[in-house]
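In: Sequence and predicted structure below; questions after.
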Amino acid sequence: MARPSVSEVLPLPDLHAPPAGGGPLAGFLNLGGDPVPVVDLARLLGLRSGDVSGDDPYRHILLDAKGTTGFLVDRVEDLVTVEASAVRPVSAERTLNGCVTAEIARGDGLVHVLSLSHLLTEEERARLSALAGAAAERLAALPAA
């Protein structure tokens, strides 16, 4: 991910997983009283099916720049600075919804740079927003602790 697309890297807290969720939705993060949908990035990209059980201390949530969506990742190892000469742009037409913005030559391979703002389609964002709205209504209906 490009640094400007991420507002925070958070340790994995307990997520509220509503029964109407499913698919790549891992649950909701309660962020200052606002439910933020958290999408399991590996499930979204078809790299894993089903839930991952257990507490993995290396799993993190990447909060997008707007703070409206979190992406569950298996591991955040480091923030690195890359020389401009090692970055090769990728045409938006070559990837689904333009989600890969560049490739970085690193070691013997290539690392894809993902755009958090382009990982979800407009329809997916609308559905997550509706689910987040319903979760906010449920929270508002409960008395404050």
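Out: All right, it came through fine.
In: Please make it C-alpha for all contacts and neighbour counts, starting now.
Out: Will do.
In: okay, how far is it across stretch 41-61, tip to tip?
Out: For stretch 41-61, the first-to-last residue distance is 10 Å (Cα to Cα, to the nearest Å).
In: structure B:
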Amino acid sequence: MDKGRGELQLVVFRLKEQVYGVDINHVLEIIRAAGVTAIPGAPAFVEGVINLRGRVIPVIDLARRLGLGTTGRSENTRIIIVEVGGATAGMVVDGVSEVLRLSPDDIQPPPAMVAGVSAAFLRGIALVGERLVILLDVTRIFHREEKEALRELSREA
């Protein structure tokens, strides 16, 4: 599943009482959730933008994007900065727990529906010990038009 190396590395995070993972190859960094500036007229799932060392980065509420409601805020809330189809965006999550290494054999294909998240966003499900980790495909979280809108937000703000 990860370009022939035989092992997949995931950044594992919590969102609405579920455990998710994204391929570490798409993750640029993980930061504390602070200083998000709202942008009028942005798509509903876009929370706003942040200034990351002089770069304006759009920030999305991942729970809202996945149809799970709004992500609450706590001291554990983080923003995972990802590269998505040529656009950089931050994804607000409830907390980041670890980097996990998996064999492709540990990953099962996604079922039609898991916890309200459309299978279109899923890469698969991994059983890790006693817990399930839902693998999100970052490249599918945004439609082409949304990626273009995120790139535009980065330029305008």
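Out: Ah, there it is. Values in this document were obtained by computation on a predicted structure and should not be read as measured data.
In: What TM-score do the two superposed chains give?
Out: TM-score for the superposed pair, counting by TM-score structural alignment, normalised by the length of the first structure: 0.75. Supporting figures: 128 aligned residues with a Cα RMSD of 2.4 Å.
In: Distance of residue 153 of the second structure relative to residue 134 of the second structure?
Out: Taking Cα to Cα, one finds residue 153 of the second structure at 29 Å from residue 134 of the second structure.
In: Between the two, tell me which one has more neighbours.
Out: Set residue 153 of the second structure next to residue 134 and count neighbours by other Cα atoms under 10 Å: residue 134 wins out with 25 against 21.
In: Trace the longest helix along the second structure over to the first structure and give me the residue numbers.
Out: Longest helix of the second structure, by residue count under DSSP state H: helix 144-156. Taking TM-score structural alignment as the measure, the first structure aligns residues 122-134 with helix 144-156 of the second structure.
In: contacts for that stretch?
Out: 21, 28, 35-37 (Cα atoms under 8 Å, 6 or more residues apart in numbering).
In: Let me know the helix or strand that the aligned residue in the second structure for residue 72 of the first structure is in.
Out: Mapped onto the second structure by TM-score structural alignment, residue 72 of the first structure lines up with residue 92. Assigned by DSSP states H and E, residue 92 of the second structure belongs to strand 87-93.
In: Give me the distance between the most centrally placed residue in the first structure and residue 83 of the first structure.
Out: In the first structure, the residue lying closest to the centroid (Cα atoms, centre = their mean) is residue 71, at 1.6 Å. Plainly put, residue 71 of the first structure is 26 Å away from residue 83 of the first structure if you go by Cα to Cα.
In: re earlier: which of the contacts of stretch 122-134 of the first structure are buried, as a PyMOL select command?
Out: The following PyMOL line selects those of the contacts of stretch 122-134 of the first structure that are buried, judged by 16 or more other Cα atoms under 10 Å:
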select buried, resi 28+35+36+37
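In: pretty sure residue 10 of the first structure is touching residue 57, no?
Out: No - when contacts are counted by Cα atoms under 8 Å, residue 10 of the first structure is not listed as touching residue 57 (11.3 Å).
In: Which residue of the two possesses the greater neighbour count?
Out: With neighbours defined as other Cα under 10 Å, residue 10 of the first structure and residue 57 compare such that residue 10 has more, 14 against 11.
In: how about that one, what's its match in the second structure?
Out: Residue pairing (TM-score structural alignment): residue 10 of the first structure is matched to residue 31 of the second structure.
In: Roughly how far does that match sit from residue 80 of the second structure?
Out: For residue 31 of the second structure, the distance to residue 80 of the second structure (Cα to Cα) stands at 7 Å.
In: all strands of the first structure, in order?
Out: For the first structure, the strands defined by DSSP state E occupy 6-11, 25-31, 34-40, 60-64, 70-73, 87-89, 100-106, 109-114.
In: and these as JSON lines, adding distance to residue 47 of the first structure?
Out: Converted to JSON lines, these look like this (distance: least, Cα to Cα, whole Å):
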{"stretch": "strand 6-11", "distance to residue 47 of the first structure": "21"}
{"stretch": "strand 25-31", "distance to residue 47 of the first structure": "14"}
{"stretch": "strand 34-40", "distance to residue 47 of the first structure": "10"}
{"stretch": "strand 60-64", "distance to residue 47 of the first structure": "17"}
{"stretch": "strand 70-73", "distance to residue 47 of the first structure": "12"}
{"stretch": "strand 87-89", "distance to residue 47 of the first structure": "23"}
{"stretch": "strand 100-106", "distance to residue 47 of the first structure": "16"}
{"stretch": "strand 109-114", "distance to residue 47 of the first structure": "15"}
